[in-house]
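K.L.:
kindly return the folded structure for what I paste below:
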Amino acid sequence: MYLVERYMKILKGYNKNPHRPEASIVERYIAVEAVEFCLDYMSKAKLVGIPKSRHEDRYEGKGTKGQKVKFILRKELLQAHLYILNNTEAVLVYISENQDFLKKNNPRMNEKSLVNEHNKTFLKWFKEKVFSDDSFSNTLKCLTNEPKYNVFTYTGYDINNFSFYTKSQDDNSTMQNSGVTLQAQSMHFSSRNDKNLVVTSTSYYGVIEDIWEISYGAFKVLVFKCKWVDINIGVRTDEMRFTMVDLSKVGHKDEPFIMANQATQVFYVKDPIDERWSVVLQDRSVHNFDDSTAQFWESLSFSTRMPTNNKEIEQDDVHATRNDHDEGI
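P.N.:
Sure thing, here's the model as predicted:
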């Protein structure tokens, strides 16, 4: 009874015309109901406008082209395995522990030799460390074992809101999707004889050769096998501060792998003056292309500044005026 009386009070508040109270209440009631219905409907409706890209929200990843099973040689697989360990957060503390252990036991060993010794011994040391203590997580225990030699390979994979292709797939496609860059902390030695290690933040540029889904049993890790441009002789910045790369200058052959979730897509546009060099562009202007749809966004480059043109815009009527005759319009 209380609810009815309360609702009657609400309806009474709808009366804005004392000469036509019933009609006024009904009209206001219909208006309120219509607005509430529209708000509820619109909250569940899709927005009208540019269609949503099929690559959006694909952060976890999905294979799109050329799935196959491939047998990988042990040497190459362990190379990818070591990279995964060096870039897994739960393993980093043990990497530091192993490095400290090597320094303590080899006080006269230089930095370059310590890095090489770490790469040679870490896999065995890490496995012994984990299996000596039952408190380690199942993830770490899986990572101590060598991954399976049969891996799923793809020629196309969507991840990080990008659609990545291998270079071989790119050669058969109308789009370029194999370019990749990685911002990484890298360790350098200035020469073969240099023993002093220098750690810097460096941008690497390359193309994807293979896409591997490496299985550890309980989980899988996606990696890109890339052909990297030698940053010493194949990367430069031109006078307009655009990043330029020479894709024929291949380097870093001992470290071809990156984890797919680290990758950012880039695109290479040949320099019309010198075709050996290509301009690096980031953020694809075409995210999705097939026979029926093309979606366009503005493309951004790696240049930190763009040239400005201060000339006034010419008026069309002046630009198109002829002065070789006196005919009227």
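K.L.:
CA only for contacts and neighbour counts going forward, please
P.N.:
Fine.
K.L.:
remind me, longest strand of the protein?
P.N.:
Secondary structure of the chain per DSSP state E: the longest strand is strand 198-215.
K.L.:
and that strand, what does it pack against?
P.N.:
strand 150-154, helix 167-171, strand 179-188, strand 220-229 (3 or more C-alpha pairs under 8 Å, 6 or more residues apart in numbering; DSSP states H and E).
K.L.:
any idea which residue sits dead centre in the chain?
P.N.:
When C-alpha atoms, centre = their mean is applied to the chain, the residue found nearest the centroid is Thr264 (3.5 Å).
K.L.:
follow-up on the earlier one: with mean neighbour count and distance to Glu22 added, can I get the helices and strands packed on strand 198-215 in a markdown table?
P.N.:
Output for these, formatted as a markdown table (neighbours: other C-alpha atoms under 10 Å; distance: least, C-alpha to C-alpha, whole Å):
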| stretch | mean neighbour count | distance to Glu22 |
| --- | --- | --- |
| strand 150-154 | 20 | 70 |
| helix 167-171 | 17 | 71 |
| strand 179-188 | 16 | 70 |
| strand 220-229 | 22 | 69 |
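K.L.:
to check against the first, give me the structure of this:
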Amino acid sequence: MELIFLEHQVLHILNMIMKKWIYKKELENEGCPNVQKTLEKQFSRWFKKHITKLCYVDRQDINDELFALSCEPDLRVRIYSACLVNGVRFHNVDREKNRRTQNSGIMVEGTHDNQEIDFYGSLKEIIEIRYNADSSGDRTVVLFRCDWFDTHGKKFRMKEDGFFKSINHGSLWYKDDPFILATQATKVFYLLDTKYHEKWRVVQKFSHKHLWSVAENDNEDIPNAVVLSYQDNDCEGVHVQLTEGCLENDQPVSEGGFRVDANVVDDLRTQREAEGQQDESGDSEDETGWQYVSDNEGPTFPLEDDDDSDYE
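P.N.:
Just a heads-up that it's a prediction; the model follows:
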């Protein structure tokens, strides 16, 4: 079971570079009846053989990171309950139970039925995979395992009223494709929808401006802090910091439960509808707000200490 789980993780990482190689074209030229299924089952093995041939037979110069990727990762993985991605904190759903903050909401761009859409979900696990290291340090990749909420089903289609997006937490999809790179994730918040109730939640996106992390205890140090870099070009300059230690060593925090008042959503909805009506009645549109949000909002300050406070 663990080997199947790890193979699924490795396949996801290799998919990030699949477009750079010729295996898919080879299958199409061979008349393979199901190219996608064959890719999922055999690409990892083909990739390893292909890189080995280029390196030792063709004597080509192969990037060290690419060669390490083809050698497959260590069978031992580390599971974390929290991490920082460019200063943005993420928790898995188990860690934030009975906490006052919400850091497990995930959004990522993807493709469904050949259309670009946003996938919304919750973070279940933070997984660190290690590859062959060199003298310069560790080679690691961090994955997020997520539950994805079905936003296109007949009964659970995402509801939009021009101001808010509401999704249903009661139905999941893409259960066989739960992994994303940590650097692909965008954090979102879910608020109780007072209009549809039950399992419907309003998705709240936001833009990070200045980030601070204040330690819960003055003398609290970051255990086993690791800064990670990625081989994929899209991830250059992006850093992931694992700050909480492994999950098995993580101690639960006893805190009183806290829920956001549902009236907050109603107040926001009423306020935005009123603003929309006011804008429509005006002679001209004031573009100040659009200019403001599109301007460069300045540098983002990295987090240096552990924190579970509301700083977003």
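K.L.:
circling back to that earlier point, centre of the chain to the longest strand of the first structure, how far?
P.N.:
Using C-alpha atoms, centre = their mean, to the nearest Å, the mean C-alpha position of strand 198-215 of the first structure is found 12 Å from that of the whole chain.
K.L.:
what of stretch 124-134 of the second structure?
P.N.:
Distance of stretch 124-134 of the second structure from its chain centroid, counting by C-alpha atoms, centre = their mean, is 15 Å.
K.L.:
now do that stretch: everything it contacts.
P.N.:
Applying C-alpha atoms under 8 Å, 6 or more residues apart in numbering, the external contacts of stretch 124-134 of the second structure come out as 68-69, 71-74, 76-83, 92-94, 104, 138-147.
K.L.:
make it 7 Å
P.N.:
With contacts defined as C-alpha atoms under 7 Å, 6 or more residues apart in numbering, stretch 124-134 of the second structure is touched by 68-69, 72-74, 77-82, 92-93, 139-147.
K.L.:
cool, and stretch 82-97 of the first structure?
P.N.:
Contacts for stretch 82-97 of the first structure (C-alpha under 7 Å, 6+ apart): Phe257.
K.L.:
what about that stretch, how long is it end to end?
P.N.:
In stretch 82-97 of the first structure, first residue to last residue: 16 Å (C-alpha to C-alpha, to the nearest Å).
K.L.:
mind listing what's buried in it?
P.N.:
Buried residues in stretch 82-97 of the first structure, defined by neighbour count with 16 or more other C-alpha atoms under 10 Å: Leu82, Tyr83, Ile84, Leu85, Asn86, Tyr94, Ile95.
K.L.:
as a markdown table, the residues you listed with secondary structure and distance to Asn116 of the first structure would be great.
P.N.:
Output for the buried residues of stretch 82-97 of the first structure, formatted as a markdown table (DSSP: H, G, I helix; E, B strand; the rest coil; distance: C-alpha to C-alpha, whole Å):
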| residue | secondary structure | distance to Asn116 of the first structure |
| --- | --- | --- |
| Leu82 | helix | 13 |
| Tyr83 | helix | 14 |
| Ile84 | helix | 17 |
| Leu85 | helix | 16 |
| Asn86 | helix | 14 |
| Tyr94 | helix | 17 |
| Ile95 | helix | 13 |
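K.L.:
of those, which is the nearest to Glu275 of the first structure?
P.N.:
Proximity of the buried residues of stretch 82-97 of the first structure to Glu275 of the first structure (C-alpha to C-alpha) peaks at Tyr83, which lies at 33.6 Å.
K.L.:
and the closest one, what's its match in the second structure?
P.N.:
Using TM-score structural alignment, the partner of Tyr83 of the first structure in the second structure is His12.
K.L.:
how about the helices and strands packed on strand 198-215 of the first structure in JSON lines, adding distance to Ser135 of the first structure?
P.N.:
Output for those, formatted as JSON lines (distance: least, C-alpha to C-alpha, whole Å):
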{"stretch": "strand 150-154", "distance to Ser135 of the first structure": "30"}
{"stretch": "helix 167-171", "distance to Ser135 of the first structure": "44"}
{"stretch": "strand 179-188", "distance to Ser135 of the first structure": "31"}
{"stretch": "strand 220-229", "distance to Ser135 of the first structure": "22"}
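K.L.:
minimum distance to Phe37 of the first structure: which of these has it?
P.N.:
Closest among those, using C-alpha to C-alpha: strand 220-229, at 46.5 Å.
K.L.:
whichever helix or strand comes after that closest one vs the second structure, average distance?
P.N.:
Scanning forward in sequence from strand 220-229 of the first structure by DSSP states H and E, the next helix or strand is strand 235-237. Strand 235-237 of the first structure, aligned to the second structure and superposed, deviates on average by 2.7 Å (mean C-alpha distance after the TM-score superposition for the first structure).
K.L.:
where does Tyr292 of the second structure sit: helix, strand or coil?
P.N.:
Secondary structure, DSSP: H, G, I helix; E, B strand; the rest coil: Tyr292 of the second structure is helix.
K.L.:
from what I can see Phe224 of the first structure touches Ile208, true?
P.N.:
Yes - with contact defined as C-alpha atoms under 7 Å, Phe224 of the first structure reaches Ile208; the gap is 6.3 Å.
K.L.:
just give me the match in the second structure for Trp228 of the first structure.
P.N.:
Per TM-score structural alignment, Trp228 of the first structure is aligned with Trp148.
K.L.:
relative to Met1 of the second structure, how far out is that match?
P.N.:
From Trp148 of the second structure to Met1 of the second structure the distance is 22 Å (C-alpha to C-alpha).
K.L.:
cool, and Ile129 of the second structure?
P.N.:
17 Å.
K.L.:
higher neighbour count, the two?
P.N.:
Ranked by neighbour count (other C-alpha atoms under 10 Å), Ile129 of the second structure and Met1 place Ile129 first, with 20 against 6.
K.L.:
what do we get in the first structure for that one?
P.N.:
Match for Ile129 of the second structure (TM-score structural alignment): Ile214.
K.L.:
quick check: closest non-adjacent residue to Val245 of the first structure.
P.N.:
Spatial nearest neighbour of Val245 of the first structure, excluding adjacent residues (C-alpha to C-alpha, 6 or more residues apart in numbering): Val235 at 4.6 Å.
K.L.:
in this structure the one you found contacts Leu247, no?
P.N.:
No - with contact defined as C-alpha under 7 Å, Val235 of the first structure and Leu247 do not form a contacting pair (9.0 Å).
K.L.:
which residues touch Gln184 of the second structure?
P.N.:
When the contact criterion is C-alpha under 7 Å, 6+ apart, the partners of Gln184 of the second structure are Val108.
K.L.:
ok, longest helix in the first structure?
P.N.:
helix 21-44 (DSSP state H).
K.L.:
hmm, back to that, between the buried residues of stretch 82-97 of the first structure, which is nearest Ser43 of the first structure?
P.N.:
The shortest approach to Ser43 of the first structure among the buried residues of stretch 82-97 of the first structure belongs to Ile84, at 43.1 Å (C-alpha to C-alpha).
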